[in-house]
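Q: Have a look at this fold, sequence not included:
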């Protein structure tokens, strides 16, 4: 025998189904608008950017610059015709808080220059507000994701030039050694980690793409120390052994 739900329970079920459907519609709408905003950013479609931006948007781009709505929708100089740019989102996630939607995602760029291509990635969070007539972006923040640069192979005798102990301050030393055709680095006697060369006198640790070690030489070409840099700032290490 089929069970008949009381009227109140049926009404609640209908309301819940409608709410879930409305939530799905909002999620689909925000996801579509967010991708369209990325597309417009890549192509310079200022009309689409203007349509989706709130007048008081707080916008921080991947370079750390704070831009106003007017900054974003003002057309810039035309780029070279040989360059194309495409942004495809992945890892999209959204949280709804009433009339506010908070998203996070990765923009995967493909920048084509002739037969060359580069593929930088950017991670963003956006905040959208239901303003009655439309959902508009009220905040955005983006960071560039760093990848290890290509490495070059240095001759064994070139690697030997970096071997030694370097000191930045009492009790803070870095030791560089050669293991076969590989340089390794250890700080204050910790476990050694690999060092690769981006270019002569520019070394990096795999997985730490934001950091570089820039080596210095004296007038005779002998390595005297290095600058450990990150985001353009760093500490100086002098070779002591």
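A: On my side now, so go ahead. The shown structure was predicted, so the numbers you read here are calculated from the model rather than taken from an experiment. Residues are numbered from 1 along each chain as shown.

Q: From now on I want contacts and neighbour counts done on CA atoms only, so please keep to that.
A: Will do.

Q: what's the neighbour count on residue 157?
A: 9 (other C-alpha atoms under 10 Å).

Q: I'd guess it is in a strand, am I close?
A: No. Looking at residue 157 with DSSP: H, G, I helix; E, B strand; the rest coil, it is helix, so not inside a strand.

Q: and the gap between it and residue 180?
A: 11 Å (C-alpha to C-alpha, to the nearest Å).

Q: How about residue 191?
A: 17 Å.

Q: likewise residue 32?
A: From residue 32 over to residue 180 (counting by C-alpha to C-alpha), the distance is 53 Å.

Q: let's bring in a second model and compare:
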């Protein structure tokens, strides 16, 4: 029953069907969206509008877990979104956690937290000459790591850790498969020479300087 309610809520997002959500939300419900914004019931319902002209889409539940604790149920579900945006197909995945509470004979949604599941970007291939520019030893305080080329990709080595493959997203920007929050962004001086890189996790940087 809760899964059916949740799918109906997801179906109501694209057309901006406020009534479906208004009927399901508890009076003091809180909605945390995929961008981290914390919305009270009224604010969430106010911003729930239909997709603009040229855009259409669906969100389908992919997996669903619900555990009941008396008159409260906790739910975790993953959702797959497909959007047709002016003729181009876009996809996204979400992890949603919820708290439902029974009011009389019905269940109301008290809290929702939606998390956009990050995925690795597509990799590009750089030629050997381009990759060789990044090869060297880098330091960050008392930390040290070496970067070498291995065929069509880079490999980094740090003492006491396994080697790690770096794949190119664009020129000067690399990522590690399975770590989509982090980018390795190389820095150059005015002549174009590599002088270091930053480990960027969201907006926070750990700076590595090229030693040789």
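A: The structure has been received and is ready for your questions. None of the values given here were measured: they were computed from a predicted structure.

Q: who has more neighbours, residue 32 and residue 180 of the first structure?
A: residue 32 (12 against 8).

Q: What is the corresponding segment of the first structure for the longest helix that the second structure contains?
A: In terms of residue count, the longest helix belonging to the second structure (DSSP state H) is helix 2-11. Across the first structure, the stretch matching helix 2-11 of the second structure (TM-score structural alignment) is residues 30-39.

Q: Can you give me the buried ones in that stretch?
A: 30-31, 33-39 (16 or more other C-alpha atoms under 10 Å).

Q: How about residues contacting the longest helix of the second structure?
A: Here helix 2-11 of the second structure makes contact (C-alpha atoms under 8 Å, 6 or more residues apart in numbering) with 20-21, 24, 58-61, 64.

Q: Please pick the buried ones from those.
A: 20-21, 24, 58-61.

Q: Map residue 76 of the second structure onto the first structure.
A: Using TM-score structural alignment, residue 76 of the second structure pairs with residue 104 in the first structure.

Q: That match: neighbour count?
A: Count around residue 104 of the first structure with other C-alpha under 10 Å applied: 20.

Q: Spell out the residue ranges of the strands in the second structure.
A: 25-32, 38-40, 55-69, 72-85, 88-103, 106-116, 136-140, 143-150, 153-157, 164-170, 173-175, 182-188, 194-201, 204-210 (DSSP state E).

Q: Tell me how far the aligned partner of residue 118 of the second structure in the first structure lies from residue 209 of the first structure.
A: Under the alignment by TM-score structural alignment, residue 118 of the second structure pairs with residue 146 in the first structure. Relative to residue 209 of the first structure, residue 146 of the first structure is positioned 6 Å away (C-alpha to C-alpha).

Q: measure residue 136 of the first structure to residue 127 of the first structure for me?
A: 8 Å.

Q: check contacts around the most centrally placed residue in the second structure.
A: Geometric centre of the second structure, nearest residue: residue 118, 2.9 Å, by C-alpha atoms, centre = their mean. The contact partners of residue 118 of the second structure, taken as C-alpha under 8 Å, 6+ apart, are 93, 180-181.

Q: Let's have those residues in a markdown table, adding neighbour count.
A: As requested, those are exported to a markdown table (neighbours: other C-alpha atoms under 10 Å):
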| residue | neighbour count |
| --- | --- |
| 93 | 19 |
| 180 | 15 |
| 181 | 14 |
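
Q: Closest one of the residues you listed to residue 169 of the second structure?
A: residue 180 (11.1 Å; C-alpha to C-alpha).

Q: The closest one - nearest residue in space that isn't next to it in sequence?
A: The spatially closest residue to residue 180 of the second structure, leaving aside those adjacent along the chain, is residue 120, at 5.1 Å (C-alpha to C-alpha, 6 or more residues apart in numbering).

Q: my guess is that neighbour meets residue 177, correct?
A: Yes. The pair residue 120 of the second structure and residue 177 qualifies as a contact (C-alpha atoms under 8 Å) at a distance of 6.2 Å.

Q: For the most far-flung residue of the second structure relative to its centre, give its distance to residue 88 of the second structure.
A: Most distant from the centre of the second structure: residue 104, at 37.3 Å, with distances by C-alpha atoms, centre = their mean. Distance of residue 104 of the second structure to residue 88 of the second structure, given as C-alpha to C-alpha: 45 Å.
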